[in-house]
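Asks: Sequence isn't available, so here's the structure alone:
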């Protein structure tokens, strides 16, 4: 359950909040998440074994939301500069490889790959290469299953 505790959340990254992304970020199974509360500046996550605040800027963009804006990108870059990582968390790579593997048709697969290409500036070179390999593998498997 995702709960928006306030009428208006100024955080534009609210649109990217998903249980899957939070679970990967916190390295816990999705099933363990009991409650997600979106506050103006942070997200409160309550699971079976932990209670943690998460930054909106630690969550990757998703297809179901409007594409990332310049404001979103600036928020991410500020967060990464503050953490001295200068790139998105590794959970983004895990999230996108999972989304590609869960794609059930070529259109969805292409859409996820398009989103990754939009934000690849945020990912390490190795992360982009890993995601690209998964994309090519799934694309090949879809082509083989259609023609075979």
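Replies: Perfect, thanks for sending it. The model shown is predicted, which means the values in this text are computed figures rather than measured ones. Numbering: from 1, shown residues only.
Asks: Could you use CA atoms for every contact and neighbour count after this?
Replies: Will do.
Asks: for residue 105, what are its contacts?
Replies: Contacts for residue 105 were tallied using C-alpha atoms under 8 Å, 6 or more residues apart in numbering; they are residue 142.
Asks: That one and residue 118, how far apart?
Replies: Separation of residue 105 from residue 118 (C-alpha to C-alpha, to the nearest Å): 20 Å.
Asks: How about residue 57?
Replies: 16 Å.
Asks: Between those two, point out the one with more neighbours.
Replies: residue 57 (26 against 13; other C-alpha atoms under 10 Å).
Asks: Chain neighbours aside, what residue packs nearest to the more buried one?
Replies: residue 76 (5.2 Å; C-alpha to C-alpha, 6 or more residues apart in numbering).
Asks: take a look at this one as well, against the first:
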């Protein structure tokens, strides 16, 4: 399973994301500290700053200094959904990546990211929005990972019904 079920708690943290360009890249709306933590396998506390420049994201953290593409970040809810053009950018990015068994699909950490979002959804409406997002980008995952995400969604939905 992608993530274990744990009690939900709301944690508010100060943003470490800063915008360094007068023109904000359209994919900047998907840049999150949670994604940075998963992509680079670091803790939130170890991120110093995530700078969104016009064409690239700079991540600076404990033992980490990297420029990454906006196309490395998974979509999130609460902002405009991904466009066809943006999904094309993701697919091109995945094709360029090395050591991927499924070169036309998202990195595995994206599935972990979404499983965590399912687990942290405070209400069923938020969980539903995450599920809807996954359904819109299901091309990004192989059938096995997609099934794991569906199971995680279902388990969290049942937990929200019981605890709600």
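Replies: Cool, got the structure. The shown structure was predicted, so the numbers you read here are calculated from the model rather than taken from an experiment.
Asks: that older thread, which position in the second structure aligns with the residue nearest to residue 57 of the first structure?
Replies: When the second structure is aligned by TM-score structural alignment, residue 76 of the first structure is paired with residue 90.
Asks: what's the burial count for that match?
Replies: Residue 90 of the second structure has 22 nearby residues by other C-alpha under 10 Å.
Asks: Surely residue 51 of the second structure is in a strand?
Replies: Yes. Using DSSP: H, G, I helix; E, B strand; the rest coil, the assignment for residue 51 of the second structure is a strand.
Asks: didn't it look like it was pressed against residue 20?
Replies: Yes. The pair residue 51 of the second structure / residue 20 is scored as a contact, 6.4 Å apart, by C-alpha atoms under 8 Å.
Asks: who has more neighbours, those two?
Replies: A count of neighbours by other C-alpha under 10 Å puts residue 51 above the other of residue 51 of the second structure and residue 20, at 19 against 13.
Asks: residue contacts, the more buried one?
Replies: 17, 18, 19, 20, 57, 58, 59.
Asks: what's the helix or strand for the last one?
Replies: The reference is to residue 59 of the second structure. strand 57-61 (DSSP states H and E).
Asks: what about the most centrally placed residue in the second structure, distance to residue 86 of the second structure?
Replies: Compute the mean C-alpha point of the second structure, and by C-alpha atoms, centre = their mean the closest residue is residue 74, 3.9 Å away. Separation of residue 74 of the second structure from residue 86 of the second structure (C-alpha to C-alpha): 11 Å.
Asks: ditto for residue 51 of the second structure
Replies: Counting by C-alpha to C-alpha - residue 51 of the second structure and residue 86 of the second structure are separated by 20 Å.
Asks: Where in the first structure does the biggest helix by length in the second structure fall?
Replies: Taking DSSP state H as the criterion, the second structure has its longest helix at helix 143-163. Using TM-score structural alignment, helix 143-163 of the second structure lines up with residues 125-145 of the first structure.
Asks: what comes up buried for the matching stretch?
Replies: Of the residues in stretch 125-145 of the first structure, 127, 128, 131, 132, 134, 135, 138, 139, 142 count as buried by neighbour count, 16 or more other C-alpha atoms under 10 Å.
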